[in-house]
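Colleague: generate a structure from the sequence data that follows.
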Amino acid sequence: MNSPTPTTAVAVVTGASAGIGRSAAIEIAARGAGVVATYNSRPEGAEETVALIRAAGGRAIALPLDIGRTDTFPAFREELTRALESEWQTTTIQALVNNAGFGGGLGFEEMTEEAFDQYYRVLLRGPYFLTQSLLPIIREGGAIVNTSSSSARPGDTQAGYSGYAAMKAGLVVASRYLAQELGERRIRVNSIAPGPTRTRIADDAFDRYPEIIGGIAAKTALGRIGEPADIGKVIAFLVSDDAAWITGEDIQVAGGYAL
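Modeller: Purely as a prediction, here's the structure:
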C-alpha cells in the first residue's frame, strides 16, 4: 500500500488552544501546511483545534509547551523533532508563530516585581528564546510572526497596561532586529498588533461584559471589535509565500482602532 504524500511545510503555532492562536492554526492549515498547535493549561482546547483542522482535511498535532519556562525549550525541540519525523517525515519547520501569552492590566502603583517578571517571562523572554531554540530547524526562506498588541503603539495608551505594553513593544523591536539578522537565511520576521479582539483574554471579558463592546466599537474605524479570524487570516498570509517580500514590519490588525 502506498503511503500518503507527506506534507513538508509545517508551522508551529504557540497558544493554539483558542482565540487568535486557534484561528491562525486553522487558517494556516487551510492553505495546505501542517500545524503543530501548542498548549499549556488547556490541552482539551488544543485537541479541539486539531480536530477542527482534521475535519477540514488538514493535518495537525498538539504538543505541550509552557512559554514562560525557557528551561524546557530544549526538550520541546526534541519532542517537536520526533513529531515532525513521525507525522510529516521531515525535521524542519517552515514557520513559527509566537502567539502564546496572557492579557489583563495592572496599575503602575499596584505593579509588583513578581507580576512584572511574569509579563517578561511569558510575553518577551519566552518568544525570544523559543525562536532561538527552534532556529536550527527553521528552514531557509521560512517565516516568523510574533503577536504583539495595539497597546504597544501610539494612540492606544490605557491606564493599567504599562507592564504588558512594555513587553509587547520590546517584542516589536526584537522582531525588527531579528528580521535584519536572519535575513541572510531569507527568514522573514514580522510582528502583528491586534486591537481589541473577542478572545479569552481577561477571562472572556467581552462575553461577560458585553456592555463594553459599544464604546470600543465606536473608537474603531470599521465599527466593531475584532474577531480571532480577522487576525488569524493575516498571520496565515504573513507565513505564506504570498508575503515573501515583507519582513521587519509591525502590522496593526485592528480595524482602524484608535486612529
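Colleague: for the rest of this, base every contact and every neighbour count on C-alpha atoms.
Modeller: Will do.
Colleague: Gly142 - how many residues pack around it?
Modeller: 24 (other C-alpha atoms under 10 Å).
Colleague: meant to ask about Arg185
Modeller: Neighbours of Arg185 under the rule other C-alpha under 10 Å: 12.
Colleague: now do the one 4 residues further on
Modeller: Burial of Val189 is recorded as 30 neighbouring residues (other C-alpha under 10 Å).
Colleague: would it count as being in a strand?
Modeller: Yes: the assignment for Val189 is a strand, going by DSSP: H, G, I helix; E, B strand; the rest coil.
Colleague: ok, it to Gly34 distance?
Modeller: Going from Val189 to Gly34 by C-alpha to C-alpha, to the nearest Å gives 20 Å.
Colleague: so who does the residue lying closest to Ile212 once chain neighbours are set aside touch?
Modeller: Spatial nearest neighbour of Ile212, chain neighbours left out: Phe206 (7.2 Å); criterion: C-alpha to C-alpha, 6 or more residues apart in numbering. Taking C-alpha atoms under 8 Å, 6 or more residues apart in numbering, we find Phe206 in contact with 198-199, 212-213.
Colleague: buried ones only from the residues you listed, please, as a ChimeraX command.
Modeller: Remark: buried members of the contacts of Phe206, expressed as a ChimeraX selection using 16 or more other C-alpha atoms under 10 Å:
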select :198,199,213
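Colleague: of the contacts of Phe206, closest to Thr14?
Modeller: Thr199 (15.1 Å; C-alpha to C-alpha).
Colleague: mind listing what Ala25 touches?
Modeller: Contacts of Ala25 (C-alpha under 8 Å, 6+ apart): 13, 16, 35, 37, 49, 53, 232, 236.
Colleague: please repeat the previous calculation with a cut-off of 7 Å.
Modeller: Contacts for Ala25 (C-alpha atoms under 7 Å, 6 or more residues apart in numbering) come out as 13, 16, 35, 37.
Colleague: and for comparison, fold this next one:
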Amino acid sequence: MTRIALVTGANRGLGRATALALARQGFGVVAASRSGDSDIVHAIVDAGGEAIAVRVDVADPASIDAATASALAGIDEKWNADTIDVLVNNAGVGLFAPLGAITAEDVDTTFAVNVRGPLLLTQALVPHLSQGASIVNVSSSLSRHVSPATSVYAASKKALETLTRSLALELGPRGIRVNSIAPGPTATDFNGGAMRDSVAMRTALSEQTALGRVGDPDDIADAITALVSSELRWTTGERIEVSGGVSM
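Modeller: So this is what the prediction gives:
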C-alpha cells in the first residue's frame, strides 16, 4: 500500500523540495498550498512519483476543514487509502520589523499562520493519521539565536516547538511521532527571496555559519525525509536544527 504524505506550503521553497524528496522515497504526496498550484504535482509526476494538489489557507479554519475533506477524498480516489502517514506543517509567514514598527496585525497574522494553522490542521487530520505516523513542524534556527527585527517571527517558532513537544506526549500512545525541524538561513523565495537573490546577504550569513555557506532547500528536505524514516522511529518531541552551525 502506498504511504501518503501531506505537505503544506508545497508549491515553493522548502515545501516544494520536501514534497519532491518524499515522492522520491515512494510516498504519494498531497501537495497543499494556498494557491492549490498543480505545478509541483507535474514535477513529481515527471520524476516518476504520484501526487495530488489541495488548496488550503492554514490561517483560515474553514479552509482547513475544506482542505481536509478534499485531501481525504483525493487520497481515496488516487490511492484507495484512508489514512495519512506523514504530515509536514511547513507553511509559514515571516513579517519582520523592529519593535517600533510592529503592528497588532503583524502579530495576529504571524501566529495565525505559524502556530494556530499547524495546530488546527493537525487537529483535523489526527483522526486520519495512521498508527505510527510522523508529524514534522518546520520551525527556525531563530528560535535559538537572536537577530534584529525578528522578534514576532522567532516567538511564533518557539511557540511551535513547544506545541510540538506537547503533541508528542499527547499522540505518543498511538505511536505517532511529532518533531520539529529548525532550518537555518536557506536560499529560498521566503521573505521575497532576499536570501536567495542577495549575494551580500548570503556572504554575510555564510561567514556566521560553521560549514561556511547558507542552506539549500534540499538540505532541509533531506533532513525531513530522514526524520520521518523508520531509522529515527525512536525520536519524538525533539527540535532538530539543520542550519550548518549558524551562530554557534
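Colleague: just to revisit the earlier point, between which two of the contacts of Phe206 of the first structure is the distance greatest?
Modeller: Spatial extent of the contacts of Phe206 of the first structure (C-alpha to C-alpha) is set by the pair Thr199 and Ile212 at 14.2 Å.
Colleague: list the residues that contact the aligned partner of Ala159 of the second structure in the first structure.
Modeller: Under the alignment by TM-score structural alignment, Ala159 of the second structure pairs with Gly170 in the first structure. For Gly170 of the first structure, the contact set (C-alpha under 7 Å, 6+ apart) comprises Leu124.
Colleague: kindly recompute the last result at 10 Å.
Modeller: Going by C-alpha atoms under 10 Å, 6 or more residues apart in numbering, Gly170 of the first structure touches 120, 123-125, 148, 152.
Colleague: which ones among the contacts of Ala25 of the first structure map onto strands?
Modeller: By the criterion of DSSP state E, membership of those in strands covers 13, 35, 37.
Colleague: what is the equivalent residue in the second structure for the second one?
Modeller: Aligned by TM-score structural alignment, Val35 of the first structure pairs with Val29 of the second structure.
Colleague: and its match, how far is that from Thr8 of the second structure?
Modeller: 11 Å.
Colleague: distance of Lys157 of the second structure from Val93 of the second structure?
Modeller: In terms of C-alpha to C-alpha, Lys157 of the second structure sits 10 Å off from Val93 of the second structure.
Colleague: what's the overlap in contacts for those two?
Modeller: With C-alpha under 10 Å, 6+ apart as the test, Lys157 of the second structure and Val93 both reach 110-111, 114.
Colleague: top of those residues by number of neighbours, please.
Modeller: Highest neighbour count within those: Asn114, with 27 neighbours (other C-alpha under 10 Å).
Colleague: and that one, what's its match in the first structure?
Modeller: Superposed on the first structure with TM-score structural alignment, Asn114 of the second structure falls opposite Leu123.
Colleague: where along the second structure do the helices fall?
Modeller: Counting by DSSP state H, the second structure has helices at residues 13-24, 39-46, 61-79, 104-111, 117-125, 151-171, 194-197, 199-206, 217-227.
Colleague: between the longest one and helix 117-125, how many degrees?
Modeller: When you say that, I think you mean helix 151-171 of the second structure. Angle, helix 151-171 of the second structure to helix 117-125, by axes from the mean of the first three to the mean of the last three C-alpha atoms, to 10 degrees: 30 degrees.
Colleague: which one's the longest strand in the first structure?
Modeller: If each strand of the first structure is counted by residues according to DSSP E, the longest one is strand 138-147.
Colleague: mean offset of that one relative to the second structure (after superposition)
Modeller: Following the fit onto the second structure, the mean deviation recorded for strand 138-147 of the first structure is 0.3 Å by mean C-alpha distance after the TM-score superposition for the first structure.
Colleague: contact partners for the counterpart of Thr72 of the first structure in the second structure?
Modeller: In the second structure, the residue paired with Thr72 of the first structure according to TM-score structural alignment is Ser63. Counting by C-alpha under 10 Å, 6+ apart, Ser63 of the second structure makes contact with 34, 55-57, 69, 121.
Colleague: output the residues you listed in a markdown table; the columns should cover neighbour count and distance to Pro127 of the second structure.
Modeller: Listed next are the contacts of Ser63 of the second structure as a markdown table, based on neighbours: other C-alpha atoms under 10 Å; distance: C-alpha to C-alpha, whole Å:
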| residue | neighbour count | distance to Pro127 of the second structure |
| --- | --- | --- |
| Arg34 | 17 | 23 |
| Arg55 | 22 | 20 |
| Val56 | 27 | 18 |
| Asp57 | 21 | 20 |
| Ala69 | 15 | 12 |
| Leu121 | 22 | 11 |
